[in-house]
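Undergrad: can't give you the sequence, but here's the structure:
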């Protein structure tokens, strides 16, 4: 049986060719003990030789690391008695030379692939892996090529955001970022195992189909082997003759409705074990095994012409699914540090925000097996980008070959996951061609189109023929139509953040939005744990260093200006910018969802952060939920009531993304901020599944007597209240509420904080991180009418500190704090 053995180490890290500006103090202490999986940065950090690059401006002390040549060394264990022994390197970042016993055995230039080196007892036991600077391929270009292809990440198959992004630092890594092991085997092994799983329906009902294709690697021992596949109580087997290196087995499983895998919110996620076994036909001994955990579902992306253009909608098991979710970036700049529990916490954040889809963004990684397994269990749909982002990519023959090998390996690895529903060619490269001046700059040079229209779709079709491939995000469906065309395909909407303010979202009737967002600062404690400026201001050096977006601070200010005067106090500035991020996301999501079924997807940029930074994330790098997270949770509710502008006035729109029809009654009232009812309308409604119902409102409701002192509120059966204001915050006559704050300690160590108000209060929020590093609140952005109350459960805080809360800023905030 094939035997796996981790290379035990110890490993040591050496600076083989330091950059000219290398830190002499660091070099004097080398070599140091290294960790595998790991990176040079984290090894130096663990040895106490560099300061944490996530803190203050320490990042600026580290560029030399990425421009140096590094060597990892260890000793291999004694070889086994098997016919073959291989060194398997699951992830090399990135320009690596592998030597065994002083003899070069491998050169690599792709972070996204694994590698295998056959070993021989005569090779010797010394293993060295040397990493050249990832900047090298870009630095070696002539001036003309560097101007044409100006992104370092385009010349190396490496995580693009390592070179810096508008939310991430420039920490150009090198190292063995995934495990290194020894595999010993005899006769034959499973060199590739493709498991494609689907559900099919006919007049007799549903059935599951499992198709297993394998490629074998054999030793010189030539005889037949057996391949057996078992799943859900069914089995099939074939004999693979001695001269054959490929085989295919199909198993069919009868299914009932309860056996189907559904996206979260649409049904359950039953999973089944697929066992693939390779045996020696002469001796009956097991040779190799591959197991998968699968779910049966059918998936299509429905694209049909209609009055608004062409639809783009996921259909799972024959039912349309409204996709609501987040873009996912690497959860750490050093991905080997992301544990099962880290991924579980972020996925829990997405699940509890009512999301059902995650887009794994192309400037990052093909994520770990564990990540996709957790998505399977939680019922997320996964949109997987190939690793191309925001750059023209040259089409050198070596890179074409690398991309094909990378794509094949990752499609094979991930194709069995029921969560994975779309392969996407790239992030924003079609947009770059259309809008960013690439055509003029590149002339007739190839820029990557061949990857997206030839190589990648061919690999997907060959390896996983029932999978859906899409050439880009955004993309309209054809290169002949503008890539960000709102009437078809998928779009990215960034005009609001970059230029026009979030009101511009109202102008879009996009079919599927795969990126949109608004920026804000991280939680106060996350910011102050990372930045130690004195004084701490919106323009202090450390705060600005943790703002990576071009003109990010200016855009924050410009986006706030229509609604509120920008505070000069740091605490108020922080609250105002967090609040505005939440408002922008609520505004956009409710608008897109009100277009149902014209719009069938809203994927927010972004869920998570990789370090402490001002960004578009709704959960910061410390795992703290920003107010924007609570805004998205409310806006993603399966049943949503929202008041939207429609021709001639306002309308109550009831959006039903649940799996069954929704009917009921609603009462919409125009009220004064003092609580008085000024006009009222009661209505009934019916909204089908994954559909919306629009109820026009009477002019008496839509037309205020005093815009500064009135608002609309809708109380709806089966949904949270809907609010609409007739004036922006600056112009609203916010009363000065008296907040009565009481606390109680239920069992379990949590504290209930109840806030009662004597006046209208908008977006009431408890900033729990100010009550303790581990403290979190159950809700935020709560709006109350006079005399109403709300209870926030605070977990993880010191009960004594929480009990002493008296409703004062900066812990308890509301929108009215920022006016006047």
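TA: Everything's here; your move. This is a predicted model, so every value here is computed, not measured.

Undergrad: CA atoms for contacts and neighbours, from now on please.
TA: OK.

Undergrad: name the nearest residue to residue 787, sequence neighbours excluded.
TA: residue 758 (4.9 Å; CA to CA, 6 or more residues apart in numbering).

Undergrad: sorry, slip of the keys, the one I care about is residue 377.
TA: Of all residues beyond its chain neighbours, the one nearest residue 377 is residue 269 (6.3 Å), with distances taken as CA to CA, 6+ apart.

Undergrad: kindly report the same for residue 482.
TA: residue 476 (6.6 Å).

Undergrad: surely the one you found and residue 483 touch.
TA: Yes. Counting by CA atoms under 8 Å, residue 476 does reach residue 483; the two are 4.8 Å apart.

Undergrad: what about the two, which has more around it?
TA: Between residue 476 and residue 483, residue 483 has the larger neighbour count (other CA atoms under 10 Å), namely 27 against 24.

Undergrad: below is an additional structure, to be compared with the one above:
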């Protein structure tokens, strides 16, 4: 097999456009992989759509048709077959080589292969790829479907009719930038005799053995009589099978005794084995090859009925795992910009926040191989949605066959990755069918249930029997039980944020919470890079344009009710809404983790952003950590101590997600805000076994305040601590924050030691205001009077920090809890 990547020399030109579109040159340099928006930006023909309100003036890009053109030389390779392999075309394309039409594509999520041996010529060749506008393609499909297309859809655009990244058309956190182009590599592959087709590796554990069982499809170039050999090597083992001429399927297997086992982050290591599959001719000549890094582990989903309802627990290597995670969306609207380094950084940020799972959400893409490789290496489990989100979907042609082909390819492609632990049919579509009024519109028309309850489970069972499948998120496990029931399956909690305050989290004890979230703006540095200084006000057109949720800014303020007064300036608005987001999500996670094993997973919405926006993300569109990220690091710690209501009193709940038992002294104390000790309870040792919780009753005399406005509890259990305030912030009589600060220059940054002279709650250092690249190691720290904490800050000098005005940099809840005086 010889491969020639076609990645240089491309140009684009516009074929059709709305009348409002500006004039363009006839030929524009293009980058492949890439897309039209990126090429227009590189040529300075459009401004960055992420800045200000530029997005709305560039709608014409996604409504235009485009031509990619490449002239390339061919040396007349002597091969029996020559194919053009296109790994990703976005979305409806027509390919032509030297005037001959090769074919058409209709799916961004599939790869395509065309035989081109009869159409190549020695010397100069011309390849043309014409892309229809996604809107035009959507209308074409709508006409084909007729009345079957008139079904509910939660967001604008034809994303439920065509197989394209749905959030391209806009979401409640994303802009409408409808892309077009060659978003993955294009390669000419020359081969003779035979080549490897699809490869389905079942990599799992059976007792003490690691099993690598590969189902291999072989494509033949001719009808000769020679056989070929498949040779599989892994972990020092080797297997070989002969395949007769014309046989298109083969099975080859290796077994390894007592292999090193792959574990989720925090439970063990992530050893990966080099798997090498070679296709050899009868004379031993290498014809083709396939290599991956694989991990041995087992996984199943426990849905056993119990006295509450039914479990929803992922079991890895026969150990029930509490999933501590976040939802993942595409990390950029312009997918080719997401490099391996960016994936690695983002997944490291998830791991550093003590996560062990990311859910790849169904309104985006089946991620690139790089994403799963990095999750394998980091021990981050992946929950993979099939690509259906917040809409009904036609089950008629031409959609059905595209869905099936796409799913077959996605399942096969992602099978090698140890991190992938569950397939999920859709995002919120079963919920929508029951609770969002869709049935009144649909009548008896198909809406997607045939995919989630029939096609997809059959495909997973056929292609990837080593992994569990679940029809939807949320879903109870039965169409006879409410899809968002607490007692069964996985739940989404969205009345919190949309309708009620985050105190309502305690009304729910789900078996697994796969979505819940709270909004906040991005970091100051990210906001400053996307919105001009004169427009930095909560209700300015630019700030509001970077808020895509309906009524989002109003909900930010509604969510402060009782906790904090409405902020009076932009800096306070930015801080208090970010603080409230962090508080809300910690509140929810701590509550749900305290109810293990009834609840066995919290997947917060969301880890990341695709552009600079006010959203539910912990990491903003520039990759900077919001206060929420630090809250997640605290609440997802393997050792969590949290104070929770239990019965008529309070209890400290020890949550042990570590692999060793936790046996340490326990102390809980009640102080007033001056630091005076008012009550104390001590236990010589508390034992909390691995993967278990222990409730520790707090005696009434400790848990009952004399003055709830001026007192708090502080509990300590080994390396963990928990604080409990008896009232919401606005009722608390916080002292004015007083502190000393000392800085020391270090390699690559500084340390800043803060010594509290008064009670300080939720200490935050927003060092990105000094240097956009600066980062602090912790936030949301509580300090009692006389206590010190040393913060490590990278990307900043002592001089720059000492010279900075700290009024907007060092913030505490004390500063924003008091009602403004008039």
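TA: Received the coordinates, thanks. On a predicted model such as this, the values are computed, not experimentally measured, just so you know.

Undergrad: and the TM-score between them?
TA: Scored against TM-score structural alignment, normalised by the length of the first structure, the superposed chains reach a TM-score of 0.97; 806 aligned residues with a CA RMSD of 1.3 Å.

Undergrad: I'd say the residue nearest to residue 377 of the first structure and residue 378 touch.
TA: Yes. With contact defined as CA under 8 Å, residue 269 of the first structure and residue 378 form a contacting pair (7.3 Å).

Undergrad: those two: which is more packed in?
TA: Shown here are residue 269 of the first structure and residue 378; by other CA under 10 Å, residue 269 has more neighbours (24 against 20).

Undergrad: got the contact list for that one?
TA: By CA atoms under 8 Å, 6 or more residues apart in numbering, residue 269 of the first structure lies in contact with 260-263, 295, 376-379.

Undergrad: how near is it to residue 291 of the first structure?
TA: From residue 269 of the first structure over to residue 291 of the first structure the distance is 18 Å, taken as CA to CA, to the nearest Å.

Undergrad: what's the local residue count around residue 302 of the second structure?
TA: Residue 302 of the second structure: 14 neighbours (other CA under 10 Å).

Undergrad: what about the closest residue to residue 383 of the first structure other than its chain neighbours, how many residues close to it?
TA: In space, and not counting its chain neighbours, residue 383 of the first structure is closest to residue 359: 4.4 Å by CA to CA, 6+ apart. Residues lying near residue 359 of the first structure (other CA under 10 Å) number 27.

Undergrad: returning to that earlier point: the residue nearest to residue 787 of the first structure: what's it in contact with?
TA: Counted by CA under 8 Å, 6+ apart, residue 758 of the first structure has contacts 737-739, 786-788.

Undergrad: from the contacts of residue 269 of the first structure, which two are the most distant?
TA: Farthest-apart pair in those is 260 and 378; separation 14.1 Å (CA to CA).

Undergrad: is it fair to say residue 553 of the second structure lies in a helix?
TA: Yes. With DSSP: H, G, I helix; E, B strand; the rest coil as the criterion, residue 553 of the second structure is part of a helix.

Undergrad: residue in the first structure paired with it?
TA: Correspondence of residue 553 of the second structure to the first structure, assessed by TM-score structural alignment: residue 553.

Undergrad: how many residues are close by its match?
TA: The number of residues packed near residue 553 of the first structure is 19, by other CA under 10 Å.
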